[in-house]
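Trainee: Here is a sequence with its predicted model. Questions after.
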Amino acid sequence: MPVNTDAQNTDAKPAAGGRSIDPLLDPWASLRRFTPARIGLGRTGDAPPLGAVLDFQLAHARARDAVHAPLDLEALRADLAGLPLCRVRSQAPDRATYLRRPDLGRRLHPDCRAELPPGMWDAVFVLADGLSATAVQRHAASLLRATLRRLPGWRIAPVVIATQARVALGDEIGEALGASLCAVLIGERPGLSVADSLGVYLTHAPRRGRRDAERNCISNIHRSGGLPPEQAAEKLAWLMTEALRLRLTGTGLKDDQPALPSPAPPVIEG
C-alpha cells in the first residue's frame, strides 16, 4: 500500500503536526496518533514530502524561539501574586554569553546576594529561565502553587526568580538563604516535539560544588503529552518530604512513591 505524498486530497484529515493524512492511503496514520515522533513520513522523489519539511522547520523555529525568548517578569509576578518574591540573576550579562558560557549561569551575581534573606527555611523554590523561558512562563506558577498546597506547615523561603540561570545556581541561592532544600524549576532544552518542557531539580543542603548525582530530577513537565503540573506537584511534594526526613537527595533517595491513580476513563453516553 503506497504512502501518501503531497498530492491534493479533499478527504484528507489534518494530523497533529498539520500534515494532511488520508487514512485509506497512509498505513502509518493510525500509529502517528500515539506518538509525537516523526514516523512514516513518506517521500516525494528523493526528498521528504513538503508538509513534513514545513512541520520540521516550524518545530525548529519554535525551539529556537524558546531558547532565546526572555522571561516576562511582570507576567510571572502576576501569576505568583500573593507570594513573597526575590529577583536575582547569574553572572551571565546577556543571553548570548549565557549560551556560550554555562559556567557563568551557575554563579550568582555579587549584587544579588543582599536580595536573599537568610533564615531557618525548610525549602526554597527557584524559578529559573534555563533554556526555555516559555516553559517557566506556562507551567512554573501552577506547579509551584500545587506543590505548596501539599506542604502545609513548611517554612518556605521567598520564591526566587532567577534569570540567565543554570541548575547549579540554585546551590548558591539555597546556601545564601540557609535552606534545607532547594527546588529549581527550570526550562529544559527544547526538542523538536516539545518546546515548553519544565524540569525540577531537588537538592538537599544546597551549597556550591554540589554534583548532579546529589540531586533528584523530575522532567518532561508540560500539558501536551508530558507529565501534567498537578501530577508533578504530587511527586515533588513526596520527594521533598522524604528528602527532609532522610536528610539526603540524589542517588540515595529512591522514587518509591506509590503509583498515582490513572485518570478515570471518559463516560460515553448513548
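Mentor: Received it, and whenever you're ready, just let me know what you need. Keep in mind that what you see is a predicted model, and the values were worked out from it rather than measured.

Trainee: going forward, measure contacts and count neighbours with C-alpha atoms only.
Mentor: OK.

Trainee: Please enumerate the strands of the stretch 1-150 of the chain.
Mentor: 13-14, 20-21, 85-89, 123-128 (DSSP state E, counting those that start in this stretch).

Trainee: and here's the other structure:
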Amino acid sequence: MENKLIQTDPSELLKTQTNARIGLGNVGGALPTQQTLSLKLDHARAKDAVFSPLNIELLADALSEFQLPFFLLKSKAENKIEYLKRPDLGRRLEKHSLEILEKNNEKTDIVLVITDGLSADAVNTQVINVLKQLIPEWSKKHKIALALVENGRVAIADEIGERLGGKFTAIFIGERPGLSSPHSMGIYTTFQPKVGLTDESRNCISNIHPDGLSIPQAIRILNYYKEESYINQYSGFKLKLDLNLIEEQKNTPTIG
C-alpha cells in the first residue's frame, strides 16, 4: 500500500507563538468541551480583573520606601460600578484629594501616578518592580513625586501633574483585560500636563505582562519618551518612537 503523507494542522505552529484562540477544533457544530470551559474560565478571570482592588496598604508601604513626596488620592468615582458607568468621574480628583495637593509646597519635575484602571491586579503585581528600576536613575536628574489613586483613569494624571507643577507625568494603569491577558499594565506619558488634554497629547506603552512586553523593554521605552519629551518640549503623536535608539539603550549601563 502506498504511504501517504499526513498533513499537519497549520494552526499548530501558530499556537506556539500566541495565546490567541486559534485552531480550536469542533465537535459537530460546537466547540469541544475543553475549549468551551477554557473560554468561560478566561472570561471569568477578565471580569475578576476589572473588579480587583488596588492593594493600597502594600503599595503605600512600598512607595514610602523611595522617600519621595507621596500622595494618596481618590477620583470622583466613589466605587467601581460608578467608575465603569461614568468614565468622566475617573478623570478628575474628588474634593479632599484636591485639598491634599493644594498643601504641597515642594517643587516637582516628574509625577509618577499609580492607579487601578481596569485591572488593579496588573498594577499590584508589576508596578513596584518597574519603579525600583526607574526611580534611582531618574531621581539623579529630576525631583519626583508619587501619587497613588483609587478609581483613576488615564487623564487624572493631567490634573495631578498640573496641581503639583510637574513638567512630565507617567501614569501606570491596569489595562482593559482580554481573554488571554487579564493582568496587563499600560503606561501613559504626558509633557506639560494640564486638565483638558486629550489622547493625542500622550504617548502609550501597552501590553506589559509576562506574555507581552517585558518590564525591561517597557522601561527602555519609557525612558526614551521622557528624554525625548524634555528635548522637544512636547509629547503625543508628534513624538515618534525610534526603535533603533531603543535598541541602542539595551547596552547602556544606566537608564537615566
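Mentor: That came in fine, so what should we check first? Just so it is clear, the model here is predicted, and its values are computed rather than measured.

Trainee: Adding distance to residue 142 of the first structure, write the strands of the stretch 1-150 of the first structure out as JSON lines.
Mentor: What follows is the strands of the stretch 1-150 of the first structure, written out as JSON lines (distance: least, CA to CA, whole Å):
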{"stretch": "strand 13-14", "distance to residue 142 of the first structure": "31"}
{"stretch": "strand 20-21", "distance to residue 142 of the first structure": "35"}
{"stretch": "strand 85-89", "distance to residue 142 of the first structure": "16"}
{"stretch": "strand 123-128", "distance to residue 142 of the first structure": "12"}
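
Trainee: Buried deepest among those, which one?
Mentor: Each of the strands of the stretch 1-150 of the first structure was assessed for mean neighbour count using mean count of other CA atoms under 10 Å. The highest is strand 123-128, with a mean of 27.

Trainee: need the contact list for the residue nearest to residue 64 of the second structure when sequence neighbours are not counted.
Mentor: Distance criterion CA to CA, 6 or more residues apart in numbering; nearest residue to residue 64 of the second structure, sequence neighbours excluded, is residue 70 at 7.1 Å. By CA atoms under 8 Å, 6 or more residues apart in numbering, the residues touching residue 70 of the second structure are 63, 64, 145, 146, 147, 148.

Trainee: How much space separates the second one from residue 139 of the second structure?
Mentor: Counting by CA to CA, to the nearest Å, the gap between residue 64 of the second structure and residue 139 of the second structure amounts to 15 Å.

Trainee: And for the third one?
Mentor: Distance from residue 145 of the second structure to residue 139 of the second structure, counting by CA to CA: 10 Å.

Trainee: neighbour-wise, which of the two wins?
Mentor: residue 145 (24 against 16; other CA atoms under 10 Å).

Trainee: Which residue in the second structure aligns with residue 197 of the first structure?
Mentor: In the second structure, the residue matched to residue 197 of the first structure (TM-score structural alignment) is residue 184.

Trainee: Can you tell me how far its match is from residue 54 of the second structure?
Mentor: 14 Å.

Trainee: higher neighbour count, those two?
Mentor: Taking other CA under 10 Å, residue 184 of the second structure and residue 54 do not tie; residue 184 has more neighbours (28 against 22).

Trainee: mind listing what the more buried one touches?
Mentor: So residue 184 of the second structure contacts 119, 122, 174, 175, 176, 177, 206, 207, 208, 209 (CA under 8 Å, 6+ apart).

Trainee: Save the residues you listed as a markdown table, and put in neighbour count too.
Mentor: Putting those into a markdown table (neighbours: other CA atoms under 10 Å) gives the following:
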| residue | neighbour count |
| --- | --- |
| 119 | 27 |
| 122 | 27 |
| 174 | 32 |
| 175 | 25 |
| 176 | 19 |
| 177 | 23 |
| 206 | 17 |
| 207 | 21 |
| 208 | 22 |
| 209 | 19 |
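
Trainee: Of these, which is the nearest to residue 191 of the second structure?
Mentor: Nearest to residue 191 of the second structure among the contacts of residue 184 of the second structure: residue 206, at 18.1 Å, using CA to CA.
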